[in-house]
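> fold the following and give me the result.
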Amino acid sequence: MDNIIKELTDKYYNEIVGLRRYFHKNPEISKKEFNTQKKIIEILSTLDLNIRKAAGTGVIAELNGKYPGKTIAIRADIDALAIDDDCGKPYQSQNKGACHACGHDGHTAMLIGTAKVLCNMKDKINGNIRFIFQPSEEEVADGSGADSIIKDGGLENVSAIIGSHLWQPVEFGTVGISEGPVMAASDEFSIFIKGKAGHASMPHQTIDSILTASQIVVALNTIVGRDVDPMKQAVVSVGVLKSGKVYNSIAGTAMLKGTIRSLDENVRKDVFDHIKKIVEDICDMVGAHCKIERNTCTYVLSNDPKVTSIVLEAGKEVLGENAHEIKPFMSSEDFSYYLKKVPGCFIFIGVGNIEKGIIYPQHHPKYDIDERALSYGVQIMSSAALKLLSKI
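Take a look at the predicted model:
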């Protein structure tokens, strides 16, 4: 079976690379993936699949095997980031302010390739394989695309789900497959401070919101080092601080936004409680008022042990010992929404290659991949799906 998958992947490889470059050249940001959706449907319509639009700009396509059985889902995210592309390649983005700097172009191409491979093997399949092309993974604060897919029936009758990420920190030629927590939960927090505005020359008549916000930023950086168990992991980062309009006035209001990352739900709660206490105490000390809001973006992404063992088996058949366990990352992924509903496994496909200059991390304008990784991504997902149908 694995030899057949390899032969079919080789057959479609150039097409898969071409599709990855097409999507890279024509990216669309979250919730606006209309042309991407159209292109996916256009290609999948040539295959023996049941296809429908889902979650607004997503696509769900289902392959029904020759024989009855369970349903396994494979997911790819399709949206781009709202940044300018600077990869300098012929396939650089033509859409200003949109860039596939996180590998979703490759994810989409790999899932199309996987669909082509498995459609060729329909007569050997017991059960169904559902291909989920999910929108809006990058902008989960405004509504997770995974959550929208679930609400649109994407996981109905699904016994297990798998997904993958082309990952620059992992070296080309290797793949990371581990059970348990592998990606962090992500929370967005917003802090609104109301002080007292006034003239910069008379600070004694004011309550300086910028100074207050600055004290809060410094204090928040003590949480991980002093309030979190050293044997556990967390990240607290402030990414936005907005206040003031003119140089010679003391601002009366300030706004901060940041993120919490954690691999443990208790740590997640404790960190936010510490943020709340620090903000309230500092504001109380200077006489300012505050409001704190928290928005849950993703959950801890925890791979199911049984599903992971099967996926790792498929990985080893493709890459040998170069398919191995991997340490968790503090990045987050809304694939975690699926894993709250059904068992599954999320894997990391290595695309980093120093010799080829592929050194830029996800979300960098120069991000690119070693496209040869697309081949073993398709092989592993195809093999894993078939193994899951017979073993889960």
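
> only C-alpha atoms from now on, for both contacts and neighbour counts.
Fine.

> separation between H107 and S186?
To S186, H107 is 22 Å away according to CA to CA, to the nearest Å.

> same check, this time on G143
With CA to CA as the criterion, G143 and S186 are 13 Å apart.

> between those two, which one's more packed in?
Neighbours per residue, other CA atoms under 10 Å: of G143 and S186, the larger number sits with S186, 26 against 15.

> can you name the next helix or strand after the helix or strand in which the more buried one is found?
Assigning secondary structure by DSSP states H and E places S186 in strand 185-194. Following strand 185-194 in sequence order, the next helix or strand is strand 198-199 (DSSP H and E).

> which secondary structure elements does that following strand sit against?
strand 249-250 (3 or more CA pairs under 8 Å, 6 or more residues apart in numbering; DSSP states H and E).

> just the residues contacting the strand it packs on, thanks.
Contacts to strand 249-250, defined as CA atoms under 8 Å, 6 or more residues apart in numbering, come from residues A197, G198, H199, A200, P203, T206, D208, S209, I210, G244.

> one more pass at 6 Å, please.
By CA atoms under 6 Å, 6 or more residues apart in numbering, the surrounding residues in contact with strand 249-250 are A197, G198, H199, A200, D208.

> now stretch 60-79
Looking at what lies outside stretch 60-79 - CA under 6 Å, 6+ apart - the contacts are 28-30, 49-52, 104, 107-108, 122-123, 125-136, 158-163.

> just the ones of the residues you listed in helices?
H104, H107, T108 (DSSP state H).

> residue contacts, the last one?
Meaning T108. T108 neighbours (CA under 6 Å, 6+ apart): A76, I78.

> now for M231, how many residues are close by?
Using other CA under 10 Å: M231 sits among 5 other residues.

> now the other sequence, so there's something to compare against:
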Amino acid sequence: MLQVEHFRHLQAEVTDWRRHLHRNPELDFAVYETARFVTEKLASFGVNHIETRIAETGIVAIIQGQGGLGPTIGLRADMDALPIQESTGKPWSSQFDGKMHACGHDGHTAMLLGAAKYLASNRDFKGSVALIFQPAEEVELPSGGFKMVEDGFLDRFNIERVYGMHNWPGIAVGEFGLRAGSLMASQDDFDIVVRGKGGHAAAPHLTVDPVPTAAQIVLGLQTLVSRSTDPLDALVVSVTKQSASFAYNVIADQAEMAGTVRTLSPALRDFAERRIEEVARCIAMAHGAEIDFRYRRSVPVTFNDAEATKSAIQAARSVGRAVDDQIKPVMGSEDFAYMLKARPGALVFLGNGSSAPVHNPAYDFDDEAIPYGIGYWVNLVKSELGDERVLLTRQ
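Model (predicted):
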């Protein structure tokens, strides 16, 4: 295993790549220039096997080791930005209004490119490394991770394990966090339309007002967590959108609301889907109203395989200042979960220091984390595709 100092010579160049990507953010699946930049860099490293246009703009590039036959592992980075107006004031700030890399995907992409450059020049491993550059991590279903898995790239490239990395504000630069099992929550979304009877706001007795009915539904949903689930289990139900009439003197025919559900448990997903509809329908009935209900399952739980997590911990400890291998799960979601559902693997958090939180206009990726990220990827390849690991895998 190599120490972080072994990768510091790459930091300046990879920082330039990262800041170029930061200046030029692209959204969703339309990461055309980002994908072009990635493809050109990979080709310049001598990576010959590059497949593009997977799930529209996704890329998979294969680096074959020179140590003989062995498995193929996948290393994944996401490429898309967010529809946020940047406020950092940095020299490398976004050049496009309403778009910015507010989640560090520019750093993820640049670090995987840095690892690709190193691995292409140092192929002292058995088997192959699949470099996965994914679009549209930030979108709702179907996201980029979902569509890449549906495309069948894992089977096409015979990928046996997949690994991901996400920067994490609040963890010190040079430190890592991960755990076996559930690391990040599932994400489901729901829409409720409360149908009543509209009329004049001065004569509410002649209407079936959907607004107080909707308000009661919001309050009723709060007790799903506080009174209907084990306090030691993790469930979040948040109503995030509401609308009805747009006039002061009109009681609308209907009120609309929407929200999200996050949990670390598949059983609680089933519970939430069933009980949200039951609570909403019964409250509406009590007020003389009706509801239309839609529940959409999106991202599954991000679940780290136990054996793959051991390899990730070994790689992180070899290069990092510290590793928390029992980090608390978080209730945010990550569409890398689709790849982890299809193959064993692990997601690791890489410290981004005391930066603003992700999805914040003041957020910026900390370039001091770059050599740690590159070193993690390289040492993970050594851990997974070294002679001893490949021998154990094949027995």
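
> now the TM-score, please.
Here the superposed chains carry a TM-score of 0.94, computed using TM-score structural alignment, normalised by the length of structure 1; 383 aligned residues with a CA RMSD of 1.4 Å.

> re the thing from before, including neighbour count and distance to M285 of structure 1, could the contacts of strand 249-250 of structure 1 go into a markdown table?
Output for those, formatted as a markdown table (neighbours: other CA atoms under 10 Å; distance: CA to CA, whole Å):
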| residue | neighbour count | distance to M285 of structure 1 |
| --- | --- | --- |
| A197 | 18 | 17 |
| G198 | 18 | 19 |
| H199 | 14 | 21 |
| A200 | 16 | 21 |
| D208 | 26 | 12 |
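
> superposed on structure 2, what's the mean shift for the helix or strand harbouring I275 of structure 1?
I275 of structure 1 belongs to helix 265-286 when assigned by DSSP H and E. Taking mean CA distance after the TM-score superposition for structure 1, the mean distance separating helix 265-286 of structure 1 from the aligned residues in structure 2 is 1.0 Å.

> quick one: name whatever helix or strand follows that helix.
That would be, after helix 265-286 of structure 1 and using DSSP H and E, strand 289-298.

> excluding chain neighbours, give the residue nearest to C290 of structure 1 in space.
I193 (4.6 Å; CA to CA, 6 or more residues apart in numbering).

> how about S178 of structure 1?
Counting by CA to CA, 6+ apart, the residue nearest S178 of structure 1 is E325, at 4.6 Å.

> show the contacting residues for the one you found.
E325 of structure 1 sits in contact with G176, I177, S178, where contact means CA under 6 Å, 6+ apart.

> ok, those in structure 2, which still hold?
Retained in structure 2 (both residues aligned by TM-score structural alignment, their matches' CA atoms under 6 Å) from those: S178.

> map L47 of structure 1 across to structure 2 for me.
Matched to structure 2 by TM-score structural alignment, L47 of structure 1 sits across from F45.

> now the two most distant members of the contacts of strand 249-250 of structure 1.
H199 and D208 (10.5 Å; CA to CA).

> ok, F293 of structure 2 - contacts?
D191, I192.

> so R262 of structure 2 sits against V236, correct?
Yes: in this structure R262 of structure 2 lies within contact range of V236 using CA atoms under 6 Å: 5.0 Å.

> which one of those two has more residues nearby?
A count of neighbours by other CA under 10 Å puts R262 above the other of R262 of structure 2 and V236, at 26 against 16.

> pretty sure that one belongs to a strand, no?
Yes: the assignment for R262 of structure 2 is a strand, going by DSSP: H, G, I helix; E, B strand; the rest coil.

> could you check stretch 228-243 of structure 2 and say which residues are buried?
By neighbour count on 16 or more other CA atoms under 10 Å, the buried set for stretch 228-243 of structure 2 is A234, L235, V236, V237, S238, V239, Q242.

> for the match of L47 of structure 1, the count of nearby residues, please.
F45 of structure 2: 16 neighbours (other CA under 10 Å).

> the nearest residue to it once chain neighbours are set aside sits in which helix or strand?
If you skip the residues right next to it in sequence, F45 of structure 2 has K117 as its closest partner in space, 5.6 Å away by CA to CA, 6+ apart. Using DSSP H and E, K117 of structure 2 maps to helix 105-121.

> can you give me the offset of that helix from its chain's centre?
Centroid separation for helix 105-121 of structure 2 versus its chain: 18 Å, with CA atoms, centre = their mean, to the nearest Å.

> just the strands in the stretch 1-150 of structure 2 please.
With DSSP state E, counting those that start in this stretch as the criterion, the stretch 1-150 of structure 2 has strands at 49-54, 58-64, 72-78, 128-134.

> present those as TSV; the columns should include mean neighbour count and distance to V173 of structure 2.
Below are these laid out as TSV (neighbours: other CA atoms under 10 Å; distance: least, CA to CA, whole Å):
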stretch	mean neighbour count	distance to V173 of structure 2
strand 49-54	15	32
strand 58-64	23	28
strand 72-78	25	19
strand 128-134	26	23
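
> can you redo these as TSV with distance to R269 of structure 2?
What follows is the strands of the stretch 1-150 of structure 2, written out as TSV (distance: least, CA to CA, whole Å):
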stretch	distance to R269 of structure 2
strand 49-54	30
strand 58-64	30
strand 72-78	26
strand 128-134	27
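
> report the separation between the counterpart of I78 of structure 1 in structure 2 and D106 of structure 2.
The alignment partner of I78 of structure 1 in structure 2, by TM-score structural alignment, is M79. Applying CA to CA, the value for M79 of structure 2 to D106 of structure 2 is 6 Å.

> between these two, which has more neighbouring residues?
M79 (32 against 29).

> quick one: the more buried one from D28 of structure 2, how far?
In terms of CA to CA, M79 of structure 2 sits 9 Å off from D28 of structure 2.

> and for D367 of structure 2?
24 Å.

> same question for W168 of structure 2.
Applying CA to CA to W168 of structure 2 and D28 of structure 2 gives a distance of 21 Å.

> remind me what the lengthiest strand in structure 1 packs against, helices and strands.
The longest strand of structure 1 (DSSP state E) is strand 158-171. Helices and strands touching strand 158-171 of structure 1, as assessed by 3 or more CA pairs under 6 Å, 6 or more residues apart in numbering; DSSP states H and E, comprise strand 67-77, strand 344-352.

> perfect, I'm done here.
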